[in-house]
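Asker: starting from these lines, generate the structure:
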Amino acid sequence: MTSTSATTRVMPTARARSGAARRPRGRTIGRVVSLDAARGLLVLATVAWLAAPRRPFPASEPWGAMGLDAIALPAFAVIAGCGFAMAQHRGWTSGARVLGRVALLLVAGLALAAAVGLIGGVAAGIAFDPAAGTLGGLERMRVAGPLLQLAVALAALGFLGLLASTWAGWAWATVITAAIGSGTLWLSAGLCGAPQGGLSDACSPATLLVGGIADAAGVPADPAVTQAVTTVIAGLGLALPAAAGAALVHALLRARSVDARQRGRVVGYGLLAAVLFGVLGILAYFTPTVWLHPPLEPATALWTPPLTLAVASLIAVLAGVTHPTVDTDLRGGTSTLGAFAEPFAAVGRISLVAVGTTLAVRTLLEALPDPDPVGWFAALGDIPSVVLGLLVVAAWLALALWAQRRGVRLRP
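Answerer: Modelled structure (predicted):
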C-alpha cells in the first residue's frame, strides 16, 4: 500500500473516521476559494491596466526595465498551474480537457492577430488579391500575443502532467524545466557573444534557430517566422511558472494529508516551495557569471527564469499564508474570512472572458488608423485614464457577481 507521506491524498479527519462528523457521501467538491480569489485580484489588476489608455506607471521593456505589468502573465501561468494540479488531484483533468483549452486560446489568439492584420490592411489600402500575393493584410499578421503564449504554456503543462502527479514529481519537473530553459538561454547568449551583450531581439534562441535554418537553405530569414518562433519560446518560458504552480498546490496537498498541525504544515510547505523557486531563480541569474558572462537578466520578451521564478516564489509565500486563512479544507470549505474573498473569487471564475475581452478591445482599437481612440483618450491625461480603468473594473466585478447569483456560466 502506498505511504500517505508520499502522496497528496487528503486524509479524513479523526471525527470523520469515527463517524461523529462524517461528510455526506454525495457532497459536491467545490472550488478552492483562495485560488479563485487570487485569480480574481489578478484579473482586476490586469483589466485596469489594459483598460487605462494612459498608464500611471511605465510599461516593461522586452529586454530592459521591468514594470508592474511584468508580473501579470507569469502570475496567470502560476495560477493556471495551480488549477491544473487541483484538477489532476481530483481526477477532473484529461487530455481532451487540456487540448480543448489549448485550442480555445490558440483560436482566440490567432483570430485577434488576424483581425489586427485586416484592420492594418484596410488602413494601408491593401487589396484582397491572392493572385498578387495580398490577402487584405493577413499576409502581414503577427503570430504573437499573450493568448498564444499561454496556449503553448498549457500544452507544455499538460505534457508535464503525464509525467508528474505528486509534490516530488512536480518539484523535479520544475527543477528540470528551469535547467533546460536557463541552459538554452545561456547557450544562446554565449553563441551570440554574451561578453559584449546579453540576449536581445538580434540575439535569442529564435533568431539563432531561424537564422541557422535560413542560412543552411541559402535564403534570408523571414521576420514573421522569427516572430512566430519567438512566441513559441516565450510560451515555453511561461511553462516554468505553470509547473511551479502545480508543484505549489501538490505541496499544500501533502501538507493537508496529515491531520495534525495542518496550518503550520501548510505555511511550512508554502515557504519550502518559495525557497525552491527562489533558489532556482538565483541560480538561473548568476550561473553565467561563472564563465565570465553577463547574468541572465529578467526579461518579458522570452519570460526568462529569473523573472518567472521570482513571481512564483512570491505567490508561494502568499499562498502559504492566505490558503489556511481563507479555506477550511481543499473541498471548497471556507472560513469566516472566506466571505470577504467571495467577490474576488467570482471574478476569478470568469478570468478568461474578462481579460480576453478587454485585451481584444484594446488591441483592436490600437490597430485603427491614427489618431486611434486609445491614443486620443490617453492625450486627455492620467486622471481620465484611471477613471476609465476603474469603471471597467467595476463593470466586470458587477457582471461576475450577477453571474454568480444567477448561476450563469461565463467561462468556457
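Asker: hey, let's count contacts and neighbours off CA atoms from now on
Answerer: OK.
Asker: pretty sure residue 354 contacts residue 397?
Answerer: No - Residue 354 is beyond contact range of residue 397, at 9.5 Å (criterion: Cα atoms under 8 Å).
Asker: gap between residue 244 and residue 321?
Answerer: Distance of residue 244 to residue 321, computed by Cα to Cα, to the nearest Å: 17 Å.
Asker: and the two? which has more neighbours close in?
Answerer: Per other Cα atoms under 10 Å, whichever of residue 244 and residue 321 has more neighbours is residue 244, with 35 against 18.
Asker: what sits against the more buried one?
Answerer: By Cα atoms under 8 Å, 6 or more residues apart in numbering, residue 244 lies in contact with 78, 81, 170, 171, 174, 277, 309, 312.
Asker: do that again at 10 Å, thanks
Answerer: 77-79, 81-82, 170-175, 177-178, 250, 273-274, 276-277, 308-309, 311-313, 315-316 (Cα atoms under 10 Å, 6 or more residues apart in numbering).
Asker: again, but for residue 36
Answerer: 42, 79, 83, 341-351.
Asker: again, but for residue 95
Answerer: Residue 95 makes contacts with 155, 158, 159, 161, 162, as judged by Cα under 10 Å, 6+ apart.
Asker: show the buried residues in these.
Answerer: Applying 16 or more other Cα atoms under 10 Å to the contacts of residue 95, the neighbour count classes 155, 158, 161 as buried.
Asker: correct me if wrong, but the second one is in a helix.
Answerer: Going back to what we said before, that points to residue 158. Yes - when classified by DSSP: H, G, I helix; E, B strand; the rest coil, residue 158 is found to be part of a helix.
Asker: relative to residue 105, how far out is it?
Answerer: As judged by Cα to Cα, residue 158 and residue 105 stand 14 Å apart.
Asker: try the last one
Answerer: The gap separating residue 161 from residue 105 is 19 Å, by Cα to Cα.
Asker: and residue 17, what element?
Answerer: Taking DSSP states H and E as the criterion, residue 17 maps to helix 14-18.
Asker: Three-state assignment for residue 393, please.
Answerer: helix.
Asker: tell me who's in contact with it.
Answerer: 43, 44, 45, 46, 47, 48, 49, 51, 347, 354, 387, 399.
Asker: same deal with residue 46?
Answerer: Residue 46 makes contact with 40, 69, 71, 72, 73, 354, 355, 358, 359, 389, 393, according to Cα under 10 Å, 6+ apart.
Asker: how many residues are close by residue 97?
Answerer: Residue 97: 12 surrounding residues under other Cα under 10 Å.
Asker: swap in residue 272?
Answerer: Based on other Cα under 10 Å, the number of other residues close to residue 272 is 18.
Asker: that one against residue 319, yeah?
Answerer: No - under the criterion of Cα atoms under 10 Å, residue 272 makes no contact with residue 319, lying 11.7 Å away.
Asker: now show me the structure for the sequence below, then we'll compare the two:
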Amino acid sequence: MKRIFPALLVAVLFAACGGEAESTIEIVQQANDEFKVIPLTIESEKRKLSEMIESIEVMGLEETDEGLLSGVYNFSQANERLVFPSGSEGDVFVYSNEGKFISTFSRKGEGPEEYGSLQHLWISKDTLFIHDRNRGNINKYDFEGKYLGQIKPSVKSAHLYPYKGGYVGDMNGMPIYDSLKFNIVFFDDQLKIRGMENLYKDVMPFPIESSINSLAAYGDDLLYKEIFGDTIFLIQNETIRPLLKLDFGSDYLWNDETMRADGQKAMGSIQESGKVWIFNPKVGNSKIYLNFNTSFSEATRLLIDQNSGKYYQIDNKKNVEENYAFVPIRWEEDVLIVSLNSYDLAELIKEIGPENAVFKKGSTLESIESSENPVLLWVKFKDFE
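Answerer: This is a model prediction of the structure:
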C-alpha cells in the first residue's frame, strides 16, 4: 500500500529549508527561454548570507491586537493592499502598501460559506480568491471577509493558479483518466476542464501532500515543477515544454529507477542515502534561490547564477547556535522579497553595513524592534565574481 506524507510534515521540511509554507511567486521572464541544464552538487563553496547581500530595503508590518502574525510566507498585492495568510491558522490579514494593519478575518470552518483549508490565495480587483484544497473549491470574499460566492471544480486539483481567464491545475501524483494519466489540467473560469497534458510517463512513487504551490507566474505565462522532479516546465497557453533542469546527477534520489518503482524502498532511502530527494527553487530574472533536502531534516540553500551556472551554498548562521529565519517569497526582477524575524534585523544591518539598508516610508528600526511581527525585505544580491 502506498504511504501518504501528511501535509504538516512537508511544511516542516520546507520550514527547515527557509520557512516557506507556500510559494505563489511572481517570476520575471528571461529574455532567452531556451532549455538550460545547470549541473549541481550537494557539497559546494559556502558564503555567509550577509556577505552575499549588496543592499536591502525594509518594511515593517504593524503589530496590533488583531494584527499579530505568526509568519509571512507569501502575499498578494492589489489596490494598495498586501494580503496574506499567516501561519497555519487559516487567518487572512490585510495591510497597506506601507505595512500598516487594516483588517483581518477568518472563514475557516465546515459551513457552506467557509473554507476547510487555505491552500492558495489570489486577488483580482476587490475580490479575494481562496483555494480550499480539502474540497477543491475556490471561495470568493471581499477584503472584510464577506462571502461573495464559490467556484466548484469538475475534478479536484492539489494546486491551482489563475491563468488566461481560467486556471491551471496540478493533480500532484493523482493523475486522472486511467491509463492516460493526465497530471496537468487546464480549466475555464468555472473550473470546467478545457485541456489536459501529461508530463511524466510514471506517477510519483507515493502520494505526498505539500502546501507549496507547484505552479508560479512567469511573465505572462506559468512555470511548473513536479514535487519529485528536477525539471522546471514553461506553460504557454495550453502547451508545456521543459525550460530549466537543475541536475544533481547521481546525487538525486529519483534518478535511480528502482526508487520510483518501489515507494517503500524510497521511503527508507530518503533518510539513509544522503541524496537530494526534494527541492524548491525560486526562479528570478538572473538568479535562483534553491532549498534542497538530503534527509527529513537536513536542509541546504544555494544561490545560483543562471547565466554562468555558478553557485554558492548560503551560510545562514547568525551566530554559533542560531540561523537567520530568512524566508524567500518571490523575485521582482533581480530583487528577492523575503521575510525575516524582527529581532534579527539589527544584526543583519550591522553585518551588511548600515549604509546598505534603506527603510520604506513609515518604517524605522525602532518601531520594528518593538514589534513581534516579521519584516519584509527587498534583497539585492551582489553579482557573482
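Asker: need the TM-score from the superposition.
Answerer: The TM-score (TM-score structural alignment, normalised by the length of structure 2) is 0.28; 180 aligned residues with a Cα RMSD of 7.0 Å.
Asker: higher neighbour count, residue 354 and residue 397 of structure 1?
Answerer: residue 354 (25 against 22).
Asker: give me every residue that touches the nearest residue to that one once chain neighbours are set aside.
Answerer: Closest residue to residue 354 of structure 1 in three dimensions, ignoring its sequence neighbours and counting by Cα to Cα, 6 or more residues apart in numbering: residue 396, at 6.7 Å. Counting by Cα under 10 Å, 6+ apart, residue 396 of structure 1 makes contact with 43, 44, 47, 347, 350, 351, 353, 354, 355, 358, 390, 402.
Asker: same check on residue 171 of structure 1?
Answerer: 164, 177, 243-248, 250-251, 273, 276-277.
Asker: now with 7 Å, please.
Answerer: Listed by Cα atoms under 7 Å, 6 or more residues apart in numbering, the contact set of residue 171 of structure 1 reads residue 247.
Asker: okay, it and residue 178 of structure 1: tell me how far apart.
Answerer: The gap separating residue 171 of structure 1 from residue 178 of structure 1 is 11 Å, by Cα to Cα.
Asker: the closest residue to residue 343 of structure 1 other than its chain neighbours and residue 390 of structure 1: what is the separation?
Answerer: Computed as Cα to Cα, 6+ apart, the closest residue to residue 343 of structure 1 that is not its neighbour in sequence is residue 401, at 6.6 Å. Remark: distance between residue 401 of structure 1 and residue 390 of structure 1 (Cα to Cα) = 16 Å.
Asker: and residue 171 of structure 1, by the same measure?
Answerer: 39 Å.
Asker: and for residue 232 of structure 2, the neighbour number?
Answerer: 22.
Asker: surely it is in contact with residue 244?
Answerer: Yes - taking Cα atoms under 7 Å as the definition, residue 232 of structure 2 is a contact partner of residue 244 at 5.1 Å.
Asker: do I have it right that residue 323 of structure 1 meets residue 34?
Answerer: Yes - between residue 323 of structure 1 and residue 34 there is a contact at 5.8 Å, judged by Cα under 7 Å.
Asker: skipping adjacent residues, who's closest to residue 282 of structure 1 in space?
Answerer: Of all residues not flanking residue 282 of structure 1 in the chain, residue 306 sits nearest, at 6.7 Å (Cα to Cα, 6+ apart).
Asker: mind telling me what element the one you found is part of?
Answerer: Element membership for residue 306 of structure 1 (DSSP H and E) is helix 305-326.
Asker: kindly confirm my reading that residue 348 of structure 2 is in a helix.
Answerer: Yes - counting by three-state DSSP, one finds residue 348 of structure 2 located in a helix.
Asker: wait, what's in contact with it?
Answerer: Going by Cα under 7 Å, 6+ apart, residue 348 of structure 2 touches residue 50.
Asker: state the distance from it to residue 150 of structure 2.
Answerer: With Cα to Cα as the criterion, residue 348 of structure 2 and residue 150 of structure 2 are 44 Å apart.
Asker: what's the answer for residue 222 of structure 2, then?
Answerer: In this view, residue 222 of structure 2 and residue 150 of structure 2 are 24 Å apart by Cα to Cα.
Asker: please say which of these two ends up with more neighbours.
Answerer: For residue 222 of structure 2 versus residue 150, the count of surrounding residues by other Cα under 10 Å is larger for residue 222: 22 against 18.
Asker: isn't there a helix covering the more buried one?
Answerer: No - going by three-state DSSP, the assignment for residue 222 of structure 2 is strand, not a helix.
Asker: next up, the contacts around it.
Answerer: Here residue 222 of structure 2 is in contact with 215, 216, 234, 235, 236 (criterion: Cα under 7 Å, 6+ apart).
Asker: switch to 10 Å and redo it
Answerer: Residues counted as contacts of residue 222 of structure 2 (Cα under 10 Å, 6+ apart) are 26-27, 29, 161-163, 168, 215-216, 233-237, 240.
Asker: mind listing what's buried in the helix or strand that contains residue 187 of structure 1?
Answerer: Taking DSSP H and E as the criterion, residue 187 of structure 1 maps to helix 167-191. Across helix 167-191 of structure 1, burial judged by 16+ other Cα under 10 Å covers 167-175, 177-179, 181-182, 185-186, 188-190.
Asker: by how many degrees do it and helix 305-326 diverge?
Answerer: Taking axes from the mean of the first three to the mean of the last three Cα atoms, to 10 degrees, helix 167-191 of structure 1 and helix 305-326 form an angle of 160 degrees between their directions.
Asker: can you name the next helix or strand after helix 167-191 of structure 1?
Answerer: For helix 167-191 of structure 1, the following helix or strand on the C-terminal side (DSSP H and E) is helix 205-217.
Asker: what helices or strands is that following helix leaning on?
Answerer: Helix 205-217 of structure 1 sits against helix 167-191, helix 223-256, with contacts defined as 3 or more Cα pairs under 10 Å, 6 or more residues apart in numbering; DSSP states H and E.
Asker: what about 6 Å?
Answerer: The contact analysis (3 or more Cα pairs under 6 Å, 6 or more residues apart in numbering; DSSP states H and E) places helix 205-217 of structure 1 against helix 223-256.
Asker: what's the angle between the helix it packs on and helix 305-326?
Answerer: 40 degrees.
Asker: residues in contact with the next helix or strand after helix 223-256 of structure 1?
Answerer: Along the chain past helix 223-256 of structure 1, the next helix or strand (assigned with DSSP H and E) turns out to be helix 262-286. Here helix 262-286 of structure 1 makes contact (Cα atoms under 6 Å, 6 or more residues apart in numbering) with 182, 251-252, 255-256, 295-296, 305-306, 309, 313, 316-317, 320, 324.
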